[in-house]
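[1] Predicted model follows, preceded by the sequence.
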Amino acid sequence: MRDHGGDLDRAMAQYGEGDWLDLSTGINARSYPFPDLPARAWTALPTGAELAALIAAARAAYGAGEGVDCVPLAGAQAAIQLVPRLGTPEEARVVGPTYNEHAGSLQAQGWRVTQVDDIPGLKGAPLAVVVNPNNPDGRFWTPEELIDLAHHVGLLVVDESFADPVPEYSMVRYLDRLPEGVRIVVLRSFGKFYGLAGVRLGFALGARALIDPMRRMAGPWAVSGPAIAAGCRALADQAWQRAMIAQLARDAVRMDALAEKAGWTLVGGTVLFRTYDTGDAAAAQDRLAAARIWTRRFPYSDGWLRLGLPGPEADWARLETALVPSFSRA
């Protein structure tokens, strides 16, 4: 089993049950208000027209041009598991450290995976993966840098699971302007920014020659009726999106100030998660777990700890009390 955030079962097995505050993921705690769904979303198979409406909403939300194809899937994770089947297994390179499912899914399909420190190390790879912004350190690369890179790899996969708050970094609006022979697939997550991870919805976007095989591999009804209905509503709600981006930016500043009081140093992150060098991640996680607050450690770092951002004020107060006890008494 590859380690992930959201592993609350492990937290409870190690520290006991209770009213846990799970900050171990980058899922928005200020979720989109789940809409009332029509009964047929639950009782009937999705129609072609309903699926087309979802695709249109995603294309508009992500700025896809006319020549960009799009396939809805059961989360970005489903797309990650299809990517290795887009070519014959040989060498793949991944910029890391990053979300470990990319390497894991490629290796499971017979690819030899090499982790590199930055995008220059990807050049020459038959298949290259960049998470942009990166999880967990928040590094990002401009579309111009990635387009240049794509000229030097067989297939470039850009995972934009955390790109909703920074649309200016997205590759999607450039996909229909790529020169012939430049191959890029962009993966998008719905659940993280909209805080509806349980809906299981994501998208792959790119040229039809790349997206059509993913559509065939996914098969019919790859996403549920409720996911289609919720996705259509949320992806079209530009007012909510703008307000949430502003709110998350304020929350990230607030989290960084709190971490500074605790003596932690910012490694990086996005407005959906922050990663800090705590000096001793095991001790820091233990201290917060004693207050039933779960966080994300990484096997490759003794110091790094990642936290999602709390939503309700009660959760912020709970984190402040556990993290900086003197702060709560001030």
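    Cool, got the structure.
[2] CA only for contacts and neighbour counts going forward, please
    Noted.
[3] Centre of the chain to stretch 14-21, how far?
    25 Å (C-alpha atoms, centre = their mean, to the nearest Å).
[4] same deal with stretch 305-325?
    Using C-alpha atoms, centre = their mean, the offset of stretch 305-325 from its chain centre is 21 Å.
[5] list the contacts for Ala234?
    32, 194 (C-alpha atoms under 8 Å, 6 or more residues apart in numbering).
[6] so which strand or helix has it?
    In the assignment (DSSP states H and E), Ala234 maps to helix 225-235.
[7] Buried residues, that helix. List them.
    225-235 (16 or more other C-alpha atoms under 10 Å).
[8] farthest-separated two in the residues you listed?
    Gly225 and Leu235 (15.4 Å; C-alpha to C-alpha).
[9] tell me the SS of the spatially closest residue to Gly138 that is not a sequence neighbour?
    Leaving aside its chain neighbours, Gly138 sits nearest to Gly269 (3.8 Å; criterion: C-alpha to C-alpha, 6 or more residues apart in numbering). Following DSSP: H, G, I helix; E, B strand; the rest coil, the label given to Gly269 is strand.
[10] Number of residues surrounding Ala249?
    A count of nearby residues for Ala249, using other C-alpha atoms under 10 Å, gives 14.
[11] do Gly63 as well
    Residues near Gly63, counting by other C-alpha under 10 Å: 17.
[12] what about the closest residue in space to it that isn't next to it in sequence, distance to Ala222?
    Using C-alpha to C-alpha, 6+ apart and skipping residues adjacent in sequence, the residue nearest Gly63 is Arg173, 5.2 Å away. Distance of Arg173 to Ala222, given as C-alpha to C-alpha, to the nearest Å: 25 Å.
[13] now do Val153
    29 Å.
[14] Helices along the stretch 101-250 of the chain, start to end?
    101-108, 143-150, 191-194, 208-218, 225-235, 238-261 (DSSP state H, counting those that start in this stretch).
[15] Looking at these, which one is packed in the most?
    Mean neighbours per residue, mean count of other C-alpha atoms under 10 Å, is largest over the helices of the stretch 101-250 of the chain for helix 191-194, with a mean of 24.
[16] Take this one as well and set it beside the first:
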Amino acid sequence: MSAVEHGGNLGEARRLFPQASGPWIDLSTGINPWPYPIPAIPAESWAALPSPDEARELEAVAAQCYGVPFDACVVATPGTQAAIQWLPHLFAAGTVSVLSPTYAEHARSWALGGHHVREARRFEELAGSEIAVLVNPNNPDGNFFGREELLALAAEKYARGGALIVDEAFADVMPQVSLAPMAGTQGLVMLRSFGKFFGLAGIRLGFVLAEPSLTGKLRQAMGAWAVSGEAIAIGRAALADILWQNGTRTSLRTARQNLDEDLTKAGAVIGGTDLYRLLQTAHAPALFRQLGQAGIWVRRFSANPRWLRFGLPPHADAEARLRAVLARYHKNGTRAM
């Protein structure tokens, strides 16, 4: 099975553009560039194994933050990527429909787990399989679906002995689309990423929201001490800090609006969320090269060469460098490529 494309690979950027002016600006991910301020971490969080009670306390804080009705419907994981790889082993082998294009690790993980995977291009094509997987809001286009249609699909999957897997990795910036308050519904499984919105992807923390029978199976599959002590300490503080979360949503929205203004000089912004924007242009490969030569790394898509995804510039210098490239592109078109 071929390797999955990911953002954030600056090693590839340096190999492709060895003469690029630096330092590199990584806009290839959908991670908040202004992370949650890490609190003081007790020494025992580093020195001792985390206790089950500490993990349960983290899950209780997450339940309150996400609006989950029962703590038992939440299980903490060492990142949602780990959950994506574990979940296929908790269901009997069957047919899995993945709404695409989206995060490619979903299809890969279910296939490696022994399931027959088919890619659906429309929501209606998710019907008929035992398992359906979608990202809401979606990566990279930001499309999202209503609660009623998702709950109906979950009921259809449950009747077939399966489930609807909803990856809500970017729902923190669109909490109104989240199904978290429905956690515990039969046939409904949700994934929540901590690192993207809080800008702390490196601590590897995520959550699965589902009925207690499934969260219990996942907890057993992961084994003891799946989440580190420092991740528990940081996660508890950040998830309880509602003031920071609300302020961050506002600042991300403003930054996204500013980025949209800049990107429209180079093409059409066709979607995204407040953490990333999807640009479509007939000359995306040429723009990608010019950005790379200027030390700016963005996400390209082999399946759609007209697309480029941009994260938010982290500071004024990054904004200025990006604007300079986009202005040259707008002025000179492909002649500058």
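    Looks like it came in fine. This structure is a prediction, so every number in the text was calculated from the model and none was measured.
[17] quick revisit: to Gly124 of structure 1, which of the helices of the stretch 101-250 of structure 1 lies closest?
    Nearest of the helices of the stretch 101-250 of structure 1 (C-alpha to C-alpha): helix 143-150, 9.4 Å.
[18] what does the closest one rub up against?
    Counting by C-alpha under 8 Å, 6+ apart, 119-120, 122-123, 156, 169-171, 174, 178, 182-184 sit against helix 143-150 of structure 1.
[19] Please repeat the previous calculation with a cut-off of 6 Å.
    By C-alpha atoms under 6 Å, 6 or more residues apart in numbering, the surrounding residues in contact with helix 143-150 of structure 1 are 156, 171, 182.
[20] what's the answer for stretch 193-207 of structure 1, then?
    27-28, 31-32, 68-76, 185-191, 227.
[21] Provide the aligned range in structure 2 for that stretch.
    Aligning stretch 193-207 of structure 1 against structure 2 (TM-score structural alignment) gives residues 197-211.
[22] Report the buried residues of that stretch.
    Buried-residue list, stretch 197-211 of structure 2, by 16+ other C-alpha under 10 Å: 197-201, 203-211.
[23] now the most centrally placed residue in structure 2, nearest residue through space, not along the chain?
    Geometric centre of structure 2, nearest residue: Ala169, 3.8 Å, by C-alpha atoms, centre = their mean. Using C-alpha to C-alpha, 6+ apart and skipping residues adjacent in sequence, the residue nearest Ala169 of structure 2 is Ser193, 4.7 Å away.
[24] In this structure the one you found contacts Glu168, no?
    No - at 7.2 Å, Ser193 of structure 2 and Glu168 do not qualify as touching, with contact defined as C-alpha atoms under 6 Å.
[25] What is the burial count for Leu187 of structure 1?
    28.
[26] same deal with Lys123 of structure 1?
    Lys123 of structure 1 has 17 nearby residues by other C-alpha under 10 Å.
[27] Enumerate every residue touching it.
    152-153.
[28] What's the separation between it and Leu146 of structure 1?
    11 Å.
[29] Tell me which residue of structure 1 matches up with Leu252 of structure 2.
    Per TM-score structural alignment, Leu252 of structure 2 is aligned with Leu248.
[30] hmm, back to that, residue in structure 1 paired with the residue nearest to the centre of structure 2?
    Checking TM-score structural alignment: Ala169 of structure 2 goes with Ser161.
[31] you'd agree its match is up against Ser189?
    Yes - between Ser161 of structure 1 and Ser189 there is a contact under C-alpha under 6 Å: 4.6 Å.
[32] returning to what we had before: structure 2: which residue goes with the residue nearest to Gly138 of structure 1?
    So Gly269 of structure 1 corresponds to Gly272, using TM-score structural alignment.
[33] How about Leu323 of structure 1?
    Leu323 of structure 1 maps onto Leu326 in structure 2, by TM-score structural alignment.
[34] Over to Asp7 of structure 1?
    Checking TM-score structural alignment: Asp7 of structure 1 goes with Asn9.
[35] ok so, going back, how much space separates the residue nearest to Ala169 of structure 2 from Ala55 of structure 2?
    16 Å.
[36] ditto for Leu275 of structure 2
    28 Å.
[37] which residues of structure 2 does the helix holding Ala234 of structure 1 align to?
    Using TM-score structural alignment, helix 225-235 of structure 1 pairs with 229-239 in structure 2.
[38] compared with structure 1, how much does that stretch deviate?
    Its aligned residues in structure 1 lie a mean 0.5 Å from stretch 229-239 of structure 2 after superposition (mean C-alpha distance after the TM-score superposition for structure 1).
[39] now that stretch: how far from the chain's centre is it?
    Distance, centroid of stretch 229-239 of structure 2 to centroid of chain: 19 Å (C-alpha atoms, centre = their mean).
[40] residue contacts, Val131 of structure 1?
    Val131 of structure 1 neighbours (C-alpha under 6 Å, 6+ apart): 158-159.
[41] what does it align to in structure 2?
    Aligned counterpart of Val131 of structure 1 in structure 2: Val135 (TM-score structural alignment).
[42] again with Arg30 of structure 1
    Aligned partner of Arg30 of structure 1 by TM-score structural alignment: Trp34.
[43] Please apply the same query to Gly75 of structure 1.
    Under TM-score structural alignment, Gly75 of structure 1 pairs with Gly79 in structure 2.
[44] what's the burial count for that match?
    23.
[45] Likewise for the one 10 residues further on?
    His89 of structure 2 is surrounded by 17 other residues when neighbours are defined as other C-alpha under 10 Å.
[46] Would it be right to say that it lies in a strand?
    No - secondary structure assignment (three-state DSSP) places His89 of structure 2 in helix, not in a strand.
[47] Please say which position in structure 1 it maps to.
    Checking TM-score structural alignment: His89 of structure 2 goes with Arg85.
[48] same question, Leu287 of structure 2
    Using TM-score structural alignment, Leu287 of structure 2 lines up with Ala284 in structure 1.
[49] Can you say which helix or strand has that match in it?
    Assigned by DSSP H and E, Ala284 of structure 1 falls in helix 281-290.
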